[in-house]
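Asks: Here's a sequence, model it:
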Amino acid sequence: MATADPATAAPVATAEPAPPADAVTATHPATVEPTPPGEPLVPLHRNRDFLLLWGGSAVSLLGSTATTIAYPLLVLALTGSPFAAGLAGFVALLPGLLLPLPAGALVDRWPRRRLMIWCDALRALGAAAIAVAAALHVLGLPLVLAVSFAEGALTVFHGLAAHAAVPNVVPPSQLSLALSRNEARGRAAVMVGTPLGGVLFGLGRAVPFLADALSYLVSLTGLLFIRKEFEAERSARTDGMGAQVREGLSWLWRHPFLRTSTLLVAGSNLMFRALFLVAIVLATAVGASSAGVGLMVGFAGGGGVLGSLAAPWCARKVSLGALVIGANWAWAVLMAVIALSRDPFTLTTAYAAMWFVGPLWNVALGSYQLGITPDRLRGRVLAAMSTLSNGALPIGSLLGGLLLDSVGARDAALALAGWMVLIAGAASLARSVRATPGPPAR
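Replies: Below you'll find the model as predicted:
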């Protein structure tokens, strides 16, 4: 599930549960089609359709991450109002809170590749509209807000469809590896795209949005050349949208491990969202300069990339239950190290280590979830998990600010460490987590 922006800074920012290799190889045959007998297994780096999907998404992610920093800079330049910049950020995030459940139902109903093509085309049109209006000096806040909301809504659809499509593009034995590549792609986009957005904006207000429009066209072109369909054959649906959304929610709730894991992700997301602001304030308190704070965030992104590359190996060596429990305890310990750190080096190292752990859980949990979820339900189950886990993000933002105002940076970090101890303890006590699950009967 899904993905992390620099403001979120959460190693597990989307509920993309997954397991170790044993859970992947135990995938239900009706869920993920195996490689036909006698047909050689194509290495992932030679899988043409996966490379087109991965590469196009990498380019569009880079463009989108660049505009993540360009949007507030643009609004500040237009209005001079921090409130307006915050409003633009809120509008961009709003679709991620409102739309996943109905979007998941539509992703399971409509052809996923065609849906992604339309999303890329419309996102390119929106970004181009901003670029043209900025170049002609006719850009106003209403257009920025409208495009920001529309782009956010289209990204919800595109992201759900892309994630649900992966098991139809790669064989079951390569699912964990494919998800680790996707995870690394997202982390690298944050590392490179954020400073790139600032550089492009410095060249001209229209430049980052023009680059974003072109990045969507690259993704669209890649999708046009993919041969495989992104969904299994479906029967006609006669039930309504509400019934389809409930079906996805009930399927998730009937699987204790996925249900518990989603709630654990929500708990850790709350902590990481609050930590982003707390870590910045704490870094300055222990002597880090503004450049040092930037390096801290950059090293954290590097930790996430390394964790993504290590995730397939970890999935083969560590059971799913042990990985979930271990990840939460690792975060609790590292959070305590951050709270007690007295110098920028210790703080930066611990913060990067927290980002390293995130992909280990994301990839393992995501492989398991995709492996056991029927293709006809993948969009809805992903949407349900995303809604539940990411609903904690805005609460975490408020919590971080409240803690800093009331008790200061160090005590705020200690409070977040205590919260993670509670989450890790809950993971350790949960029977559904301790017993590494195989594919549940459907």
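
Asks: hey, let's count contacts and neighbours off CA atoms from now on
Replies: OK.

Asks: List the buried residues in whichever strand or helix holds G126.
Replies: Using DSSP states H and E, G126 sits in helix 112-135. For helix 112-135, a neighbour-count test (16 or more other CA atoms under 10 Å) marks 112-117, 119-134 as buried.

Asks: Remind me what the strand or helix carrying A291 packs against, helices and strands.
Replies: Here A291, judged by DSSP H and E, is contained in helix 290-317. Under the contact criterion of 3 or more CA pairs under 8 Å, 6 or more residues apart in numbering; DSSP states H and E, helix 290-317 touches helix 21-25, helix 175-203, helix 256-285, helix 344-372.

Asks: hmm, who's touching stretch 212-231?
Replies: The contact list for stretch 212-231 (CA atoms under 8 Å, 6 or more residues apart in numbering) reads 48-49, 52-53, 55-57, 59-64, 66-67, 111-113, 116-117, 120-121, 123-128, 164-166, 168-169, 375-376.

Asks: let's see 6 Å
Replies: Stretch 212-231 is touched from outside by 49, 52, 56-57, 59-60, 63, 112-113, 117, 120, 124, 127-128, 165, 168, with contacts defined as CA atoms under 6 Å, 6 or more residues apart in numbering.

Asks: Let's see this one next, to set against the first:
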Amino acid sequence: MHSLSRNGPFLRLMAGRLITNAGDSLYYIAAMWLVYSLTGSSFYTGLAGFLTLLPGAFQFLAGPLVDRLSIRRVLVTTQVIQGVLVLAIPLAHYTGHLTVWFVLVVMPILSALNQLVYPAQIVALPRLVADDELVAANSAFSFAYQGVDFVFNAVGGLIVAFFGAVALFLADSVTFAAAALLFFSVRVPPAEDTTETTGSPVQNYLTDLREGIAALRNSPLFMLIVGAVVANFAFGGAFAVFPAYADTLGDSAAYGFLLASLSGGMLVGAIAASSVDHFPIGRLLVVSYAASGALWVAAILAPSLSLTVALIALASVPIGATNVLIMTLVQTGMPERLVGRVTSVLTSMATVATPLGALLGGAAADVYGTQPVMLATGASFLFVAFYVTALPTLRRLGPVGDVEFGVTAGAE
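Replies: Here you go, the predicted model:
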């Protein structure tokens, strides 16, 4: 970690991640609360969650592009476009044209641009740091991500309560401009194991895409997708009803505190990941998701807001740690030139159920209330623990540094 503190390009990339994640947190909190305040309906917040999360299911399409395009150009361009888009919300408000449908159009466009940012950052890390620093680098990036979420989720609800959601969008545009400048200052070396291509751009793109899918299918990571789909389906529902659930516990401030507890727990888990990377990850997955499920259920049944916030934070700690370790598996177990497309395919397949969960969760909350939807998330974590336990290939996975996928760069 000490050498990372002297790595200028890594530090500037992480600073850019800090700032752009701050922007993401602000517009997501503001948009979800704005939709709820405009409609008073969990169905519409569920629809907003569905539209915002849906682009994540297509992140696999971004992988081949990220593996071949200039990482710096991808990062800078996406920040500039996002900065312009978030200004559309206050402009519509001040001209009297702000409607829920306007917000529902802007949110998925912003989310679609983010599908390029995440795999681009993941691809950049192995090119900027040594292999034995990857777990620490990923932990630092997760710390940046969750740390920003923790801070801005905590204050975001308060800012909305005092100044309104529209004001957040004005501040948000500044964060994207600052991130663009930082990303522009980072030079990311090209991949070392590049191969010559002779076909058309479309043929090369499709070949790269098929190669990424094949590499994932031939690794143990593929079996994790089933558990992730179930967990993410329920998690999407929870995110969709968070505004209405917070409304039953307090107000927009309660919304901010609940989101902050979730991010704060994941932040602690991300920091702890490098301390547990020597344990077999298969066993860690079982213990982590079992503990998270039990704590989440206890949080929703808790009699007070303060206890709910504390238990959700505790339930999120194991998830934060395992997320870091799983991503490190991709970076160390796959050939360098496949990391971008494998990351994007894995993310797409793992999150494909999240937008559907948001849509159905919001509709279910309007009929049955928010508590059953929130309880389903805890049950999904328990399912993942049982699922990994039932599959010897996953249960017996060793420490992340010892796992070898046996996938070659040219495997089909």
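
Asks: Pull the most distant pair out of the contacts of stretch 212-231 of structure 1.
Replies: Farthest-apart pair in the contacts of stretch 212-231 of structure 1 is A128 and N168; separation 32.0 Å (CA to CA).

Asks: re earlier: out of the helices and strands packed on helix 290-317 of structure 1, deepest packed?
Replies: By mean neighbour count, with neighbours taken as mean count of other CA atoms under 10 Å, helix 344-372 ranks first of these at a mean of 26.

Asks: Give me the neighbour count for V117 of structure 2.
Replies: 22 (other CA atoms under 10 Å).

Asks: what does it align to in structure 1?
Replies: Applying TM-score structural alignment, one finds that V117 of structure 2 aligns to H158 in structure 1.

Asks: so when I look at its match, I'm seeing a helix, right?
Replies: Yes. When DSSP: H, G, I helix; E, B strand; the rest coil is applied, H158 of structure 1 is found to be in a helix.

Asks: Leaving out the residues flanking it, which one is nearest to it?
Replies: M116 (5.1 Å; CA to CA, 6 or more residues apart in numbering).

Asks: same check, this time on R376 of structure 1
Replies: Counting by CA to CA, 6+ apart, the residue nearest R376 of structure 1 is D108, at 5.7 Å.

Asks: roughly how far apart are that neighbour and V278 of structure 1?
Replies: As for D108 of structure 1, its distance to V278 of structure 1 is 39 Å (criterion: CA to CA, to the nearest Å).

Asks: Now the aligned residue in structure 1 for F152 of structure 2: closest residue in space that isn't a chain neighbour?
Replies: In structure 1, the residue paired with F152 of structure 2 according to TM-score structural alignment is G193. Spatial nearest neighbour of G193 of structure 1, excluding adjacent residues (CA to CA, 6+ apart): A66 at 4.6 Å.

Asks: gap between the residue mapped onto A184 of structure 1 from structure 2 and P220 of structure 2?
Replies: When structure 2 is aligned by TM-score structural alignment, A184 of structure 1 is paired with F143. Separation of F143 of structure 2 from P220 of structure 2 (CA to CA) stands at 26 Å.

Asks: With P9 of structure 2 instead?
Replies: From P9 of structure 2 over to P220 of structure 2 the distance is 32 Å, taken as CA to CA.

Asks: got it, and I312 of structure 2?
Replies: To P220 of structure 2, I312 of structure 2 is 30 Å away according to CA to CA.

Asks: And V100 of structure 2, by the same measure?
Replies: Distance of V100 of structure 2 to P220 of structure 2, computed by CA to CA: 43 Å.

Asks: circling back: was I right to think the match of F152 of structure 2 contacts L62?
Replies: Yes. Counting by CA atoms under 6 Å, L62 is a contact partner of G193 of structure 1 at 5.1 Å.

Asks: Please pull up the equivalent of Q244 of structure 1 in structure 2.
Replies: Q244 of structure 1 maps onto D208 in structure 2, by TM-score structural alignment.

Asks: Need the three-state assignment for its match.
Replies: Three-state call for D208 of structure 2 (three-state DSSP): helix.
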